[in-house]
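Engineer: Turn this into a model:
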Amino acid sequence: MGHTTRMTVGQALVEFLANQWTVDGDHVERTIPATFGIFGHGNVAGLGQALRQANADRPDLMPYHQARNEQAMVHQAVGFARMHRRRATYAAAASVGPGAANMLTGAALATANRLPALLLPSDTFATRVADPVLQQLEHPHDPGIQVTDAFRPVSRFFDRVQRPEQLFSIALAAMRVLTDPAETGAVTIALPEDVQAEALDVPDEFLARREWHVRRPRPDRGALERAVRAIRAAERPLIVAGGGVLYADAENELRALVEATGIPVGTSQAGGGVLDWEHPQNLGGVGATGTLAANRLAADADVVIGIGTRYSDFTTASRTAFQNPDVTFVNINVAPFDAHKHGTQVPVIADAREALVELADALAGVSVSAAYAETIAREKADWDRTVDEAFAPSGLALPGQPEIIGAVQAASAPEDVVVQAAGSLPGDLHKLWRVRDPLGYHVEYAFSCMGYEIAGGLGAKRGALADGSDRDVIVMVGDGSYLMLNTELVTAVAEGIKLIVVLIQNHGYASIGHLSETVGSERFGTQYRAYDRDERNFQGEDILPVDLAANARSYGIETVEIAPGPGAIDDLRAAIGRAKASPESTVIHINSDPLIYAPDGAGWWDVPVAEVSTLEATRSARADYLEQRRAQRPLLG
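Structural biologist: Model (predicted):
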């Protein structure tokens, strides 16, 4: 029998995690470089003690970072993971009951985005010796159910360490899922509070350095041949590039393919950055929030080549984007689930980079027609002029969001990272932001979680710093999302991590307000207004006297307030320049007019409208909805 060391479950898990390494070709890095933790009675004596012991004995073994909210810990881990192309993430430890429950939203976000995060929520006593303990759920029909069971449907992997010796197999299984590009997402190991502190003999083998090699499967020969035949026969092919291109580190291979063939590219939200915005084949975002250029070509495309995309309803414009009745989908994805979407007869289950290399070789000599190339160039040029016009300062006292985006764009550097997640900003950014770096566009739009922005931005900045980059991370957030989760500004202050936060105040939920109007709900409940006791609603004109700039300033953050007026956009651009020159975090507060919209990209999103109503606005919206839905194609799968 080999050598063993007597350790608690918490101590063994911390040391195990410290010795896990991701290997992706020549790239090697620690899979879990650090741990977040908020402590309570459920984990303070287990993982809390283990992290403190590691800090005292070997400070570099497993660095510990504070957070102010359990959900935000997971958002930081996800932001870090995206910047590291899914090769590394953080662990996040929470206590029993409410601490664990607070992580659920983060878990769902990680899984929806196919981004790894290791979650270590605590459970109540496995022995049930002190039953029920503080913060324990009680179900008379099933006493074994606890808060952590809620992680099962939102995790890619879930298990509970009910006995110390189970740790070995559970930890290894968790690492397998974290580092599998087709399976990754939230990985949850539930840890009863008594088991965390129990001791066992831990074999040296469990604690030794272990390498997890990222799978990069090549396409099956037959599948590749079918894909090549379909593409060679296409007259109007279109590539839809998703996040899988970036996670496979395949943007160079994509660029080589489209330059050789002339095939245009539309991107999903996760795929922003796969090509520089100026590239002749880059038509920008596609789908419900896409550009007019990409959507016009999507409508007529006879072959759609999806690469690393999960084909969300926004990417397909709720299945109205692709109108060619004979359209063929060639779906290249490392995950079979995504490769088979839309009933495709040409799924290619492979790593994006490996598939692109082989496609480029097999398509040598293939290029789009001169007429199609001319159409691509014309549509791109027309949209670029449209964006220029949208970015032009209007001189209004309250600028529109497109102008604000244009000012941020003009003041940012090519390598800077813009971070966003929810509200009207994702749609406007998808259409308008001119991405100049593969990792420069960071919009969480699989879960579109309000409150992700600041925490996710902090994770993205940690990811950049870990790579030795001092690129700025610019968080753009509306007042609605800011109010959901802004406390990680304190974390930025505590660790001296620099963020630039552009806080856009429009006194409500601009995105849902607009959507509410289009579905006949008359912006009900979407504006921040004083309660009207006579009308019993919040639809009045009395804007709340809430000072969000003062809130940010109270955290110890340098805060700049842009006064309304014709020079607001110039002032914003100058403020961002000063923020970039500063070594500290800055919050820039600016008021906007939520009724000034980005240019139309001819995308549609299926949000059902009430079939019957006493409201004329709803009846009118229903008629328009039925007309729009006529373009929806019942694609299989």
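
Engineer: all contacts plus neighbour counts: C-alpha atoms, from now on.
Structural biologist: Fine.

Engineer: List the buried residues for stretch 480-492?
Structural biologist: By neighbour count on 16 or more other C-alpha atoms under 10 Å, the buried set for stretch 480-492 is G480, S481, Y482, L485, N486, T487, E488, L489, V490, T491, A492.

Engineer: next one: stretch 47-59
Structural biologist: L47, G48, Q49, A50, L51, R52, A54.

Engineer: Identify those among these that sit within helices.
Structural biologist: L47, G48, Q49, A50, L51, R52, A54 (DSSP state H).

Engineer: From these, pick the one nearest T328.
Structural biologist: Among these, L47 lies closest to T328 (C-alpha to C-alpha), at 51.8 Å.

Engineer: which one of the ones in helices among the buried residues of stretch 47-59 sits closest to I145?
Structural biologist: L47 (22.2 Å).

Engineer: In this model E15 seems to touch that closest one, though I could be wrong.
Structural biologist: No: taking contacts as C-alpha atoms under 8 Å, L47 lies outside contact range of E15: 11.0 Å.

Engineer: Find the residue closest to Y372 in space, skipping its chain neighbours.
Structural biologist: Leaving out its chain neighbours, the residue that sits closest to Y372 by C-alpha to C-alpha, 6 or more residues apart in numbering is R236, at 6.9 Å.

Engineer: how about that neighbour, what does it touch?
Structural biologist: Applying C-alpha atoms under 8 Å, 6 or more residues apart in numbering, we find R236 in contact with L297, D300, A301, D302, V303, V368, Y372.

Engineer: how much space is there between it and H3?
Structural biologist: Relative to H3, R236 is positioned 64 Å away (C-alpha to C-alpha, to the nearest Å).

Engineer: which other residues reach the helix ranked longest in the chain?
Structural biologist: When the chain is scanned for its longest helix (criterion: DSSP H), the result is helix 370-391. The contact list for helix 370-391 (C-alpha under 8 Å, 6+ apart) reads 235-236, 262, 264, 280-283, 291-293, 297, 402-407, 432, 598-599.

Engineer: Sort out which residues of it are buried, please.
Structural biologist: Buried residues in helix 370-391, counting neighbours by 16+ other C-alpha under 10 Å, are found at Y372, A373, I376, A377, E379, K380, W383, D384, T386, V387, A390, F391.

Engineer: now the helix or strand just after it against helix 370-391, angle please.
Structural biologist: Using DSSP states H and E, the helix or strand that follows helix 370-391 in sequence is helix 401-411. Counting by axes from the mean of the first three to the mean of the last three C-alpha atoms, to 10 degrees, helix 401-411 lies at 100 degrees to helix 370-391.

Engineer: what's the offset of helix 401-411 from the middle of its chain?
Structural biologist: Taking the mean of its C-alpha atoms, helix 401-411 sits 21 Å from the chain's own mean (C-alpha atoms, centre = their mean, to the nearest Å).

Engineer: Show the subsequent helix or strand relative to that helix.
Structural biologist: strand 417-420.

Engineer: Report all helices and strands that the next helix or strand after that following strand contacts.
Structural biologist: In the C-terminal direction, the helix or strand that comes right after strand 417-420 (DSSP H and E) is helix 425-432. Helix 425-432 sits against strand 282-285, helix 401-411, strand 473-478, with contacts defined as 3 or more C-alpha pairs under 8 Å, 6 or more residues apart in numbering; DSSP states H and E.

Engineer: one more to put side by side:
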Amino acid sequence: MTATKRMTVSQALIEFLANQWTVDGEIRERTIPGVFGIFGHGNVAGVGQALAQLHAREPGLMPYHQARNEQAMVHQAVGYARMHRRRATFAAAASVGPGATNMLTGAALATTNRLPALLLPSDTFATRVADPVLQQLEQPWDTGLTVNDAFRPVSRYFDRVQRPEQLFSIALAAMRVLTDPAETGAVTIALPEDVQAEALDVPVEFLQEREWRIRRPLPERAALADALQAIRSAQRPFIVAGGGVLYSGAEDALRAFVELTGIPVGTTQAGGGALRWDHPQYAGAVGATGTTAANRLAADADLIIGIGTRYSDFTTASRSAFQHPAVRFVNINVAAFDAVKHGTRVPVVADARETLVALTDALAGSAVPQEYQERVAAENARWDAAVDAAFAPSGRDRPGQPEIIGAVQEMTAPEDVIVQAAGSLPGDLHKLWRVRDALGYHVEYAFSTMGYEIAGALGAKRGLLAAGDDRDVIAMVGDGSYLMLSSELATAVAERIKIIVIIIQNHGYASIGRLSETVGSERFGTQYRMYDTAAGDFQGPERLPIDLAANARSYGVDVIEIAPGPDAVDALRRAMAAAKESDTATVIHIESDPGISAPDGHGWWDVPVPEVATLESTRTARAQYERERTAQRPLLGEGN
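Structural biologist: Predicted coordinates for the structure are as follows:
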């Protein structure tokens, strides 16, 4: 007879999660080491009670952490997962209605970035006995629909526990997706508030420790042979290294491969850290926000080797980056969906590390021509000089963003982590930040979510601390993103978690303002200005009298304000030194000049411009757009 325990659905789920383990080679860690939660009537008696009961019985088995915003809970889980290379993440529990839907953006972010996060949104009554309940959305054409159905398109797995007995199959299926390198993303289990509190007989076996081994599939023999043939026959191959390199733990294998072959490497946003910035084969960022070195090499390459990349439009410069008339593609990816993109005839559906090891063993004695290696060195030297010039202090009262990045870079340790997500900073960091550690660069640019930075940095720091690593985590955030979501500063204070947050105030949306100019919209609606009643717009000269430093101080963090002046960059260096010496969370506030851009990396991004317009600026932009679009290729793998 099977041994059972009488438990509620919530009690069984929380205890089940506490006993799930991820195994990756010799690494074994809890898949779900904790739960973020905000309680309401939909979950306080379910998941909330279950967490309280387990904590009373076995403190520390499933820690609960308060959060201030439901979206930020998911961002924290993603930041944590990034630092653990997708082996672990947090659960995020929210109440019915607005609490649940507040997590939708976080779910989309997790899925787009291929990073695991477990979402536990509460749902309205499965029995409908009190229909409609508080915060329930009603649709007369489908009375069974709830707001949680909105999670379906943004989740890699979605299910709803309509009856207690469904918990077992749903929980196991959710764990499979969370730990699957090809399928992972947001995993959503909707929990009706009545079902959460219902009891059932739970098999003891369901509650015992269970291991989930991460798959590291080897390349198939035929696919490996095709890849080797393509590499051996190439004269100017180029590697695009994406986040899959890091999630596979393949950075050492990549380094060995390029040192053997001499093939240059460009990284995507997610791939930052795959190779140190000063490695001879590293050409920097590639694509729309790339370096001149990487983009020139990519344009002339006769073979592109994509490793763990999903080939976003920024990576391919909207399919204009690879211009060789006979360019071919070898795509190495654990996900077949990404491996077959853009017309490649050589998809290698396998683990990045295992494939690189196999390629390196088979290519012993092979290397690209010496003149190609010399060109790589020359392109890198030119770009390094451009970065040095961009970092040089100008003495302006309000420094440009490149100067600010340079000063922060100078004051960080090689292992420190930079976190960013949206605005003009991702592009500037992608070009300029000199990554010195595999985990040192975390720019969430798949969904590029304004407001991710502080919560993501907090999650990243949690992840590092859980691994016994106390390196500093620095979030750089523009005033636009800060205003979107700054509340997790209170969480950092409450849990005494040290992060460094640099608010760069440019009085508006610097990135979109710059883009607005390029598409002929003249920065309309992109600056923070007082409403001009006479003109009926926000285009006047009077700036919004906002004090973000005072706002940050109200959360209880230490705040260092840097006054505009010719010594602002030196003051920033001193502020960074003080923040790194401190044991508490610190916010540094500095004003910048949004008109100063990073060096041009010769990348393009397809943003359509109106075909007809009365604005002369728009007509001029359209003409430029039509010229640039001629370099676009409808199918990247045409040369295959």
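
Engineer: ok so, going back, just the ones in helices from the buried residues of stretch 480-492 of structure 1, please.
Structural biologist: Under the assignment DSSP H, these contribute G480, S481, Y482, E488, L489, V490, T491, A492 to helices.

Engineer: thought the last one was touching I500?
Structural biologist: Read it as A492 of structure 1. No: using C-alpha under 8 Å, A492 of structure 1 makes no contact with I500, being 10.7 Å away.

Engineer: any residues in contact with both of the two?
Structural biologist: By C-alpha under 8 Å, 6+ apart, A492 of structure 1 and I500 have these common neighbours: S585.

Engineer: give me the element the nearest residue to L292 of structure 1 once chain neighbours are set aside is part of.
Structural biologist: Closest residue in space to L292 of structure 1, ignoring its immediate chain neighbours: G601 at 4.1 Å, by C-alpha to C-alpha, 6+ apart. Assigned by DSSP H and E, G601 of structure 1 falls within no helix or strand.

Engineer: G601 of structure 1: neighbouring residues, count only.
Structural biologist: 21 (other C-alpha atoms under 10 Å).

Engineer: what does the one 3 residues further on give?
Structural biologist: The burial metric for W604 of structure 1, expressed as a neighbour count using other C-alpha under 10 Å, is 22.

Engineer: What residues does it make contact with?
Structural biologist: Applying C-alpha under 8 Å, 6+ apart, the residues near W604 of structure 1 are G287, A288, T289, A317, S318, T320, Q628.

Engineer: Quick one: map it onto structure 2.
Structural biologist: Alignment note (TM-score structural alignment): W604 of structure 1 maps to W604 of structure 2.

Engineer: Can you tell me how far its match is from S597 of structure 2?
Structural biologist: 15 Å.

Engineer: Run a quick neighbour tally on D467 of structure 1.
Structural biologist: D467 of structure 1 has 11 neighbours, counted by other C-alpha under 10 Å.

Engineer: That one and H27 of structure 1: what is the separation?
Structural biologist: In this structure, D467 of structure 1 and H27 of structure 1 are 12 Å apart, going by C-alpha to C-alpha.

Engineer: now V245 of structure 1
Structural biologist: V245 of structure 1 is 17 Å from H27 of structure 1, by C-alpha to C-alpha.

Engineer: neighbour count winner among the two?
Structural biologist: Remark: of V245 of structure 1 and H27, V245 carries more neighbours, 29 against 9, as counted by other C-alpha under 10 Å.

Engineer: And the strand or helix carrying that one against structure 2, how far off on average?
Structural biologist: V245 of structure 1 is part of helix 243-247, with elements assigned from DSSP H and E. Taken against structure 2, helix 243-247 of structure 1 registers an average deviation of 0.2 Å after superposition, with mean C-alpha distance after the TM-score superposition for structure 1.

Engineer: From the chain's centroid, how far away is the very next helix or strand once past that helix?
Structural biologist: Using DSSP H and E, the helix or strand that follows helix 243-247 of structure 1 in sequence is helix 251-261. Remark: helix 251-261 of structure 1 is offset 25 Å from the chain centroid, using C-alpha atoms, centre = their mean.

Engineer: Would you mind getting the average deviation of the following helix or strand past helix 251-261 of structure 1 from structure 2?
Structural biologist: The C-terminal neighbour of helix 251-261 of structure 1 among helices and strands, as given by DSSP H and E, is strand 265-267. On superposition with structure 2, the mean distance recorded for strand 265-267 of structure 1 (mean C-alpha distance after the TM-score superposition for structure 1) is 0.2 Å.

Engineer: CSV please, covering the ones in helices among the buried residues of stretch 480-492 of structure 1 and showing distance to V612 of structure 1.
Structural biologist: Compiled in CSV, those are given as follows (distance: C-alpha to C-alpha, whole Å):
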residue, distance to V612 of structure 1
G480, 30
S481, 32
Y482, 35
E488, 44
L489, 46
V490, 48
T491, 49
A492, 50
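
Engineer: now, among those, which is nearest to P219 of structure 1?
Structural biologist: S481 (41.5 Å).

Engineer: how close does the closest one get to F524 of structure 1?
Structural biologist: From S481 of structure 1 to F524 of structure 1 the distance is 18 Å (C-alpha to C-alpha).

Engineer: try V368 of structure 1
Structural biologist: Going from V368 of structure 1 to F524 of structure 1 by C-alpha to C-alpha gives 49 Å.

Engineer: So for those two, which sits in the more crowded spot?
Structural biologist: A side-by-side neighbour count of V368 of structure 1 and F524, using other C-alpha under 10 Å, places V368 first with 19 against 14.

Engineer: Which residues are in contact with the counterpart of that one in structure 2?
Structural biologist: V368 of structure 1 maps onto V368 in structure 2, with residues paired by TM-score structural alignment. Residues near V368 of structure 2 by C-alpha under 8 Å, 6+ apart: Q235, R236, P237, T261, G262, I263.

Engineer: Same question for A422 of structure 2.
Structural biologist: For A422 of structure 2, the contacting residues are E444, Y445, S448, T449, M450, G451, S481, by C-alpha under 8 Å, 6+ apart.

Engineer: how about a cut-off of 10 Å?
Structural biologist: A422 of structure 2 is in contact with 443-445, 447-453, 476-478, 480-481, 511, counting by C-alpha atoms under 10 Å, 6 or more residues apart in numbering.

Engineer: out of those residues, which are buried?
Structural biologist: 443-445, 447-453, 476-478, 480-481, 511.

Engineer: Determine which two of the contacts of R236 of structure 1 are furthest apart.
Structural biologist: Taking C-alpha to C-alpha as the measure, those span a maximum distance of 14.3 Å, between D300 and V368.

Engineer: so how far is L489 of structure 2 from the closest residue to L483 of structure 2 other than its chain neighbours?
Structural biologist: Nearest residue to L483 of structure 2, sequence neighbours excluded (C-alpha to C-alpha, 6+ apart): G451, at 7.6 Å. According to C-alpha to C-alpha, G451 of structure 2 stands 12 Å off from L489 of structure 2.
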